[in-house]
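Engineer: sequence plus predicted model, see below.
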Amino acid sequence: MVNGLKAYCIFCKTGSENHVKQQIEKIDNGIEAIVPVRILWEKRRGKWEIREKELLPGYVFIYYKGGLPEDTLRTLIRNYKLLEYDTGKKELWGYDYDYAMWIYSYNGRIEESKALFEGEMVKVVDGPLVDGIGKIIKLDRHKRRAWVEFDFAGRTFRVSLSVVDITPY
């Protein structure tokens, strides 16, 4: 556990993540809420532009030192679902906790990674993917994309993230 920081996750209606984040921050300023986003390079009209898209639509991560004050969040939890394991435990643990802390370490902004392409091998040298979270399934050097698969809350997610080829030619 990083400095006693515990992680939780709220499942909400897709598109309402930022509203949920604002409500949490109004209720208790000791709770840090993060709506994770991915920063993508996309080609529009022949030019590369940066776009921001949600990493996990419908999920808001919350971080708190100590036990989460559920009584404080009761009105919010009534409308949204705090993720809970079969054991009744609500605090993220194991790989889910590692994933939540990976998001926290990048302040919820998963930017591009830099990679060297050596034949069939890809070596990520900088950026969020260097931490080894997830598995690279597919790469498209021309579109600067890597499709990454990871598990969270018992589900497998596949998202595209930006990767820049820094292979010297």
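Structural biologist: That came through fine.

Engineer: could you use CA atoms for every contact and neighbour count after this?
Structural biologist: Fine.

Engineer: list the contacts for Phe61?
Structural biologist: Ala7, Tyr8, Cys9, Ile10, Ala33, Ile34, Val35, Pro36, Ala100 (CA atoms under 8 Å, 6 or more residues apart in numbering).

Engineer: want to compare, so here's the second one:
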Amino acid sequence: MGWYVLQVLTGTERDVCTALRRKGVCARAPAQRMEIRRRGQWHEEECLLLPGYIFVGAEYTAALFHVVSPVPGVIRWLGLERGKPQALDTRDVLRWRLDDGETLGLSRVMFFPGGWHVLDGPLVEFTGDVIRMDRRQRRAYVVTSLGGRPQRVRFGVIPVDGDAQ
């Protein structure tokens, strides 16, 4: 089985996944926990990791294309090569944690003067792709490839001071 990327209308990710599952297709819209500040308090919420994209796990066939494409909200398959979508490689499947289907947790990041270091969590797999770390907002911004296209993704982080572990 290979994992493929579908671009969908933003806001319809979960509906598209539900519709595909009803048709017998394995579909995932990866989610993550994020800390969001409201009224001076930090609250943990579940958010989509990749708004506008879902992953489909199957062997690609013309029949699969005709099952998936008419689902409301589906825009297109990513990673087309000669008209056929290319499956994600094993490394990407592991990075996006598609095989476990769990909500991704927060990553602990140690901040020290002049830098930072990712201690654990899903951000460990993307450390080399981090373009910005925002301690105050508790976010890490990453640019990585998704279906052959660069994609900006934000991860939730828990700041840890350099002298504490």
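Structural biologist: Ah, there it is. Please read these numbers as outputs of a predicted model, since none were measured by experiment.

Engineer: looking at the contacts of Phe61 of the first structure, which are in helices?
Structural biologist: Of those, the ones assigned to helices by DSSP state H are Ala100.

Engineer: which one's the longest strand in the second structure?
Structural biologist: If you go by DSSP state E, the second structure has its longest strand at strand 149-161.

Engineer: buried residues in that one, which are they?
Structural biologist: Arg154, Phe155, Gly156, Val157, Ile158, Pro159, Val160 (16 or more other CA atoms under 10 Å).

Engineer: what does the fifth one correspond to in the first structure?
Structural biologist: When you say that, I think you mean Ile158 of the second structure. Matched by TM-score structural alignment, Ile158 of the second structure corresponds to Val164 in the first structure.

Engineer: quick one: Gly156 of the second structure from Leu123 of the second structure, how far?
Structural biologist: As for Gly156 of the second structure, its distance to Leu123 of the second structure is 9 Å (criterion: CA to CA, to the nearest Å).

Engineer: right, I mislabeled it, should have said Val160 of the second structure
Structural biologist: Taking CA to CA, one finds Val160 of the second structure at 14 Å from Leu123 of the second structure.

Engineer: swap in Thr61 of the second structure?
Structural biologist: Distance from Thr61 of the second structure to Leu123 of the second structure, by CA to CA: 33 Å.

Engineer: who has more neighbours, those two?
Structural biologist: When neighbours are counted by other CA atoms under 10 Å, Leu123 comes out ahead of the other of Thr61 of the second structure and Leu123, with 26 against 11.

Engineer: tell me the SS of the residue lying farthest from the centre of the second structure?
Structural biologist: Using CA atoms, centre = their mean, the residue of the second structure lying farthest from its centre is Asp163. It sits 31.1 Å away. Recorded secondary structure, Asp163 of the second structure: coil (DSSP: H, G, I helix; E, B strand; the rest coil).
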